[in-house]
Each structure stands twice: as structure tokens, then as C-alpha cells.
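Undergrad: got a structure for you, letters missing:
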């Protein structure tokens, strides 16, 4: 069994929104997951496709022979919480309203 993983760090999207998409592709074959991601309307899908392709190229570099993409399976796909960017929005009467801009780290692990 050949394994590889790819990580995208400090992605400017909420980990909750990313997890919603990653739960859909976990345990699926590479091609099936790729098609699902292309058809989903979420912003996180574009980033997840890049991470998925990176993990696939990592597994192709590890092996000497060509990899059959039909047999590649996603064994792990999760999003951890990253640091939160804190900003302030000016409001009426001199008040300030805090804005939290979450980030996340996306991890995908493949297996042949």
C-alpha cells in the first residue's frame, strides 16, 4: 500500500465550511471525488481540488511506475482550525465592532 498526503495551510475560509465539503469526499475514489468537487457550488471546492491534485502528484512521485487513478482512494480528509485574523469595523457614535476572519488547514491523505 502506497500512501501520500498534502496539506494546505492558512486558507482563508472557515473550517466548518471546509469540513462540510471534505465529509462528502472522504472514503471515495479519486475520480469520483474530483467530479463531485467540480460540481459543488462552494468556494472551498476550488482549494480542495488543488490539495487533492497535489496529494495525487505526491503519490505519483513516490512510486516508480504509473499510478492507476481508478484505484486511488481518499482515506483521510479533514480541516483543522487555523489562526483567526482579528479586524475592527467602525460603527456609529465612536464604537468599534470586532470582525473575526477564520483560517483553516486542509489535510488530504490518499492510498493506492
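TA: Now that the structure is in, tell me what you want to look at. This one's a predicted model, so the numbers in the text were calculated from it and none came from an experiment.
Undergrad: okay, CA-based contacts and neighbour counts for the rest of this
TA: Noted.
Undergrad: now the helices: where do they sit in the protein?
TA: Taking DSSP state H as the test, the helices found in the chain are 15-25, 30-39, 44-62.
Undergrad: can I get the ones you listed in TSV with mean neighbour count and distance to residue 109?
TA: Formatted as TSV, these follow (neighbours: other Cα atoms under 10 Å; distance: least, Cα to Cα, whole Å):
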stretch	mean neighbour count	distance to residue 109
helix 15-25	18	12
helix 30-39	15	11
helix 44-62	18	7
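Undergrad: below is an additional structure, to be compared with the one above:
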């Protein structure tokens, strides 16, 4: 008699911050630090990170953990940052006056920051 092993799918919970006024390349430097880390360690890394965008990434991580606890009944001490990525948002285009009546364009970039947390897999 063959038995099937039933695997329960790990619940992934995410949080997104849209239209954050920081360039995606700067935000990706911070997000790369916390990917695949336990949540407690990720908070420590963000707390001591010198970059200004770390505050915004920490807010998104806190939101993802709160979503996991309140909506899915998961425990915060058992969570891991499963994925964290930054997408490019709309770019605000501004003009700066230059010499001889000309102008140059200034691009004020925005980002969409996404953090996904999941329960730690027991090996």
C-alpha cells in the first residue's frame, strides 16, 4: 500500500510600501542586507544601518510581521525574510536652469519596496 506524503504549503505574508521617495538603486543596497535572514536579525541590521532608507525598509518589515501575526496567526520569532525586493516607481521630472538660457532635466525617482516573510523551515 503506497502512502502519499502531504506537504503543507508554507504561508508567505507580504507588505508593500509604494511611492517611497528614494531611488531604487539606493534602496536595493539596504534590502540586499536582510534577504533570507531571521526577522530578529533583520531588525538589528536595519537598526544599525547608516542609510536613510533603512527606516522605510524597517517600517515595511514591521508591517509584514504584523500581517503574519494578526492575519495568519504566525509567531514572529519563527519568521524569516523569504524575499525582499525593490521595484521602480514613477519618476518625477523636474527642470533645472542652466547656462545660456538652457535647461537640464532632474529625475526624482521613486520606489516600491516589498518584503515577504515566511515561517522558518525545519530541516
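TA: It's in. Keep in mind the model is a prediction, meaning the values are calculated, not measured.
Undergrad: looking at the helices of structure 1, spot the one closest to residue 97 of structure 1.
TA: Distance to residue 97 of structure 1, taken as Cα to Cα, is lowest for helix 15-25 among these, at 22.5 Å.
Undergrad: which residues touch the closest one?
TA: 33, 36, 42, 44-45, 48, 74, 77-81, 102-106 (Cα atoms under 8 Å, 6 or more residues apart in numbering).
Undergrad: cool, stretch 106-115 of structure 2 as well?
TA: Taking Cα under 8 Å, 6+ apart as the rule, stretch 106-115 of structure 2 contacts 14-24, 27, 57, 60-61, 64, 81-96.
Undergrad: list the ones among those that fall in strands.
TA: Applying DSSP state E to these, the entries found in strands are 14-20, 81-88, 92-96.
Undergrad: returning to that earlier point: let's have the helices of structure 1 in JSON lines, adding distance to residue 70 of structure 1.
TA: What follows is the helices of structure 1, written out as JSON lines (distance: least, Cα to Cα, whole Å):
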{"stretch": "helix 15-25", "distance to residue 70 of structure 1": "15"}
{"stretch": "helix 30-39", "distance to residue 70 of structure 1": "7"}
{"stretch": "helix 44-62", "distance to residue 70 of structure 1": "12"}
